[in-house]
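*Asks:* Starting from these lines, generate the structure:
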Amino acid sequence: MKSLYLIIAFLITNLSSLLAQDRVTGLNFATRSEVMAQNGMVATSHPLATQVGLDILKKGGNAIDAAIAANAALGLMEPTGNGIGGDLFAIVWSAEDKKLYGLNASGRSPEKLDLEYFTSRNMTKIPAFGPLPVSVPGCVDGWFELHGKFGTMEMTEILQPTIDYARNGFPVTELIGFYLTLSSQRFKDYPNFSETYMPNGEPLKKGDVFKNPFLANTLEKIAKGGRDAFYKGEIAKTIGEFIQEQEGLLTAKDLANHTSEWVEPVSSNYRGYDVWELPPNGQGIAALQILNIMEGYDVKSMGFGSVEYIHHFIEAKKLAFEDRAKYYADPAFNKLPVDQLISEAYADERRKLINPERAARTYDAGKLEQGNTIYMTVADKFGNMVSLIQSNYRGMGSGMVPPKLGFMLQDRGELFSLEEGHYNVIEPGKRPFHTIIPAFITKDGKPWVSFGLMGGAMQPQGHAQIVMNLIDFGMNLQEAGDAPRMQHEGSPEPTGGKMTDGGEVLLESGIDYQTIRALMRKGHKIGYSLGSYGGYQAIMWDEENKVYYGASESRKDGQAAGY
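*Replies:* Prediction:
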């Protein structure tokens, strides 16, 4: 097996060297230059959604208006990763208040669902698909919370572009066509899936013009009737009745009881830059824990892509994810030691456990006092910036498509633990551990970078890598996202389990073959994975020149555009 990894490493490294990498300026792995504009910038994972957001800005809307509009478009055009059946998190820089606001718009478990339901049926894990992992979708309420606090345009105008695209159709991109084909194979026999997502009984593919009149009708009701049209009207009734018909426990009452929560973002200072994340039930503080540990090393001198850098990063990640598995959960049900977890003192203590010469097979969590997504970001001429992430989980979601509503419900409830006494154990009306996280960086109290990426457990690892690419390695915004990434798999999850074999390090092409061999000598198991690294979008503010820089994911369909 070890020889197989070496062969794969050799082939991928050498194949990547055959790719055209000639550039007049910048690093060879950069796919393009940054986008620059003065009045506004939108970066999303779909070019048409980017244009929807940009049109809103040009009509006089602000970044929040544009973010909602673009997110609505993404739910239609990229249903394989997000939609109004999922949850939403956001960090907003308010130019007027000169501060950051955090929004947790994640939904809760059904009031009738508890641990006993599963243990009485001898179930050791919550299913990935079907009605049982469905939690209340928080996206729509998140839109109206953002709009109520910061929005300027009417929601009817904000949602109209997506309503028009849903009625008139749009061409399916190559990547989304690929994912829709996979999803169709899995969900084609689930109720209402084919009616919504398989016109003429065939999977949608690249170039097909897709219309979703059911979603157009749903969005029209939301635009005119507000958030209650989704959570307290016929839509909620349809969702509740459908899930119960499928022998699930989510009810219309669960939707009616839903609320989002404005939260204080938390931060750690990394070499003079404040990196901001949202507190649990999300996993954002794992990025801060990794950065706190890495700040104790001379990362710049290690060099990007070096053995020393990759080794120390992977070990820091392992340490952070042990705490992630134990302590990250809904704070409404637990007293979480967030301040201790992201403290410098705790990072100093954990850093001592890293052996610079050998990969650890296992770590313990610290002893303290008591999957596909879209990421997008928008900035406007007023100085507001929005970092927003939204997802259904496991790509398209649970497979549960309520009749004639035009969207699939999320399966975030799968991420609850069934281990009695665990912080993240399933309880009625509880928010599950969440993987999706927006991020933000400020410098001297002023906005600098709004950014994020997708990919389950990759997200905090990716956040930390982006920060170090920008600060330690001096990359520009596009280079920081295009640079070859690494991902460690095998750490314990908040659903339970333990890492005992050191896990596996997944590397993108572009990492030197000699580096791979040296990592293996340190005890790292090296592997490769297709498509688990992508989804990056970012906007940077140049305070001196009053210019926005935009960057978008080269691995997918994304586009950054400004005016």
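
*Asks:* Only C-alpha atoms from now on, for both contacts and neighbour counts.
*Replies:* OK.

*Asks:* now the strands for the stretch 151-300 of the chain?
*Replies:* 170-171, 209-210, 261-263, 266-270, 273-277 (DSSP state E, counting those that start in this stretch).

*Asks:* same deal with the stretch 351-500 of the chain?
*Replies:* Secondary structure of the stretch 351-500 of the chain (DSSP E, counting those that start in this stretch): strands located at 373-379, 385-391, 439-443, 446-452, 486-489.

*Asks:* Tell me which residues are up against the second one.
*Replies:* In other words, strand 385-391. Outside strand 385-391, the residues that touch it by Cα atoms under 8 Å, 6 or more residues apart in numbering are 63-64, 67, 71, 81-83, 86-94, 139, 372-379, 410, 436-440, 450-452.

*Asks:* can we see that at 6 Å?
*Replies:* Here strand 385-391 makes contact (Cα atoms under 6 Å, 6 or more residues apart in numbering) with 81-82, 86-93, 373-379, 438, 450.

*Asks:* another one to check against the first:
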Amino acid sequence: MRDFQSPGRSAVYVDNGMCATSHPLAAQEAVRILQAGGNAVDAAIAGAVLLGVCEPHMTGIGGDCFALIAPEGAPVVAINGSGRAHAAADPERLRAAGHKVMPQDAPDAVTIPGAVDAFCTMSENWGRLGLTDSLAPAIRYFDDGVPVAPRVADDWAGMTGVLQGAARRHFLQDGAAPGVGTRFALPGQAEVLRRVAKDGRAAFYDGEVAEDMLATLAPAGHTAEDFAAARTDTGAPISGGYAGATLSEHPPNGQGATALLMLNILAQFDIASMDPFGAERAHIEAEAAKLAYDARNRFMADPDHTARLDHMLAPETAKRLAALIDPARALPSPASASEAVHRDTVYITVVDRDRLAVSLIYSIFHGFGSGLASERFGILFQNRGAGFSLEAGHPNEFGPGKRPMHTIIPGLLDLPDGARMPFGVMGGQYQSAGHARLVTNLRDHGIDLQGALDAPRSFPEDGTLMVERGYPDAVRAALADKGHKVAIPDRAIGGAQAIRIRADGVLEGASDPRKDGCAIGY
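*Replies:* Now for the predicted structure:
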């Protein structure tokens, strides 16, 4: 129970249906879809697409998504809506041009957007109402505009330099980021959504819309055939146990296996005996993250090129890695990841009256993606190709038709008391560590769901242990004494949303105060 004399928010409890996401309008429209007879899939699509105008620096139809669809009493389905590199992708050309890592802001970094095909696939196979109803709220707001929220305005102001060419016209107002409360619209994308609502995926991947996108991407060799070949894959999640609970994650090319490996490492320590907000726990988590992410950077790649997944998930691997951790001294930081640090994505979870749960994450990768947008419709392109490696022979090496390693991961936690919890933690590379942190907050320390999202965070990146202001200075000093280079991050670390379907059927929703969003239901 939170201290009601201190700032904070309560969890939300309802009986029928619920949405938790990072913007109130998206949550509201998702719940309206549920009330109109739609199911969780219809509502998740409605809310997710709407986030493309509410948080346009974070996501959009030029990006990718992953989802877990969890019907009550039936197997969980993993939806891979991530795009592939174009057929002309050539790592040798980039290496010959002097690139050591993938460019972030050029057409080479743009993989074929996969989210639209995924939404069409999800609607057709698991939805109830159809795309016309699911996309209607987004079309209205993309046309009319949305007042810019505080966290969005703060992020936007620091990212304007990324935008190039047509993107500056579509995503700036008089050459500047819109301020808090300023209405922002994307009428060109509203027209694209109208066409998709009427004609499905063909309206996006063929014809005028595809031609508009290709006009921007042609310098890197993208073709109409690349867009026509876009497809969504479905399959089973990967999973692992921790403290009696089962965590389901999206398989590669997402980084869900990293969260499972990190939890397997943490299971070798008595986390429950540690101060939940003390230096000892933060140190052990940081060391586990270094080791788990080092394995990720070596092995994670396109599903057809990830050969060491069983090794990453094996208990013996975690035990050997845990033995490398010194409780009194920090390990050196691992080699840099194949992708640049970023913190930009959106997450939405919806549960309906039938207890169908959707856990969905949707992103354009870095803030404003590649910074490139199509001229006519203003479709902002992701730069997911920056997640590839240019190391020759690496499993994640840039190449034709390959999907890059992704940071975005939807989660689903099944608890020993019969409760089920779709959840997600935003924040770029932090996401795997964020999943592990949330699970240990709940399972080792018994923190209530909203409190588990509110709790302070730390994360090692680029040789520095970022420790949020929520920790006292004494903790930072103790971590420095263990050999960590400690800093307070400029921005809050990530954001999170969760809905717990309790064993008694009540829905409990929580939303991270680091974002502008909320959990609401009926």
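
*Asks:* Kindly provide the TM-score of these chains.
*Replies:* Taking TM-score structural alignment, normalised by the length of the second structure as the basis, the two superposed chains have a TM-score of 0.95; 516 aligned residues with a Cα RMSD of 1.9 Å.

*Asks:* circling back: for the strands of the stretch 151-300 of the first structure, could you give me JSON lines that also reports distance to residue 54 of the first structure and mean neighbour count?
*Replies:* Formatted as JSON lines, those follow (distance: least, Cα to Cα, whole Å; neighbours: other Cα atoms under 10 Å):
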{"stretch": "strand 170-171", "distance to residue 54 of the first structure": "18", "mean neighbour count": "18"}
{"stretch": "strand 209-210", "distance to residue 54 of the first structure": "22", "mean neighbour count": "18"}
{"stretch": "strand 261-263", "distance to residue 54 of the first structure": "26", "mean neighbour count": "14"}
{"stretch": "strand 266-270", "distance to residue 54 of the first structure": "30", "mean neighbour count": "20"}
{"stretch": "strand 273-277", "distance to residue 54 of the first structure": "26", "mean neighbour count": "23"}
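
*Asks:* Distance to residue 353 of the first structure added to these, as TSV?
*Replies:* Below are those laid out as TSV (distance: least, Cα to Cα, whole Å):
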stretch	distance to residue 353 of the first structure
strand 170-171	52
strand 209-210	53
strand 261-263	33
strand 266-270	21
strand 273-277	24
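
*Asks:* Which one of those strands lies nearest to residue 357 of the first structure?
*Replies:* strand 266-270 (25.0 Å; Cα to Cα).

*Asks:* And that closest one, what does it pack against?
*Replies:* For strand 266-270 of the first structure, the elements it packs on are strand 273-277, judged by 3 or more Cα pairs under 6 Å, 6 or more residues apart in numbering; DSSP states H and E.

*Asks:* And the strand it packs on against the second structure, how far off on average?
*Replies:* Average distance, strand 273-277 of the first structure versus aligned residues of the second structure after superposition (mean Cα distance after the TM-score superposition for the first structure): 0.6 Å.

*Asks:* Provide the aligned range in the second structure for that strand.
*Replies:* Strand 273-277 of the first structure corresponds to residues 245-249 of the second structure when matched by TM-score structural alignment.

*Asks:* what number of residues lie near the aligned partner of residue 22 of the second structure in the first structure?
*Replies:* With TM-score structural alignment as the matching criterion, the partner of residue 22 of the second structure in the first structure is residue 45. Burial measure for residue 45 of the first structure: 30 neighbouring residues, criterion other Cα atoms under 10 Å.

*Asks:* what's near enough to touch residue 45 of the first structure?
*Replies:* By Cα under 6 Å, 6+ apart, the residues touching residue 45 of the first structure are 557-558.

*Asks:* if we go to 7 Å?
*Replies:* Applying Cα atoms under 7 Å, 6 or more residues apart in numbering, we find residue 45 of the first structure in contact with 374, 376, 535, 557-559.

*Asks:* list the contacts for residue 36 of the first structure?
*Replies:* Neighbour list for residue 36 of the first structure: 547-550, 562 [criterion: Cα under 7 Å, 6+ apart].

*Asks:* Can you tell me which of the residues you listed is nearest residue 50 of the first structure?
*Replies:* Relative to residue 50 of the first structure, and with distances defined as Cα to Cα, the nearest of the contacts of residue 36 of the first structure is residue 562, at 9.3 Å.

*Asks:* how about that closest one, what's its partner in the second structure?
*Replies:* Checking TM-score structural alignment: residue 562 of the first structure goes with residue 521.

*Asks:* Give me the neighbour count for the closest residue to its match other than its chain neighbours.
*Replies:* Take residue 521 of the second structure and drop its neighbours on the chain: the residue closest to it by Cα to Cα, 6 or more residues apart in numbering is residue 18, 4.0 Å away. A count of nearby residues for residue 18 of the second structure, using other Cα under 10 Å, gives 31.
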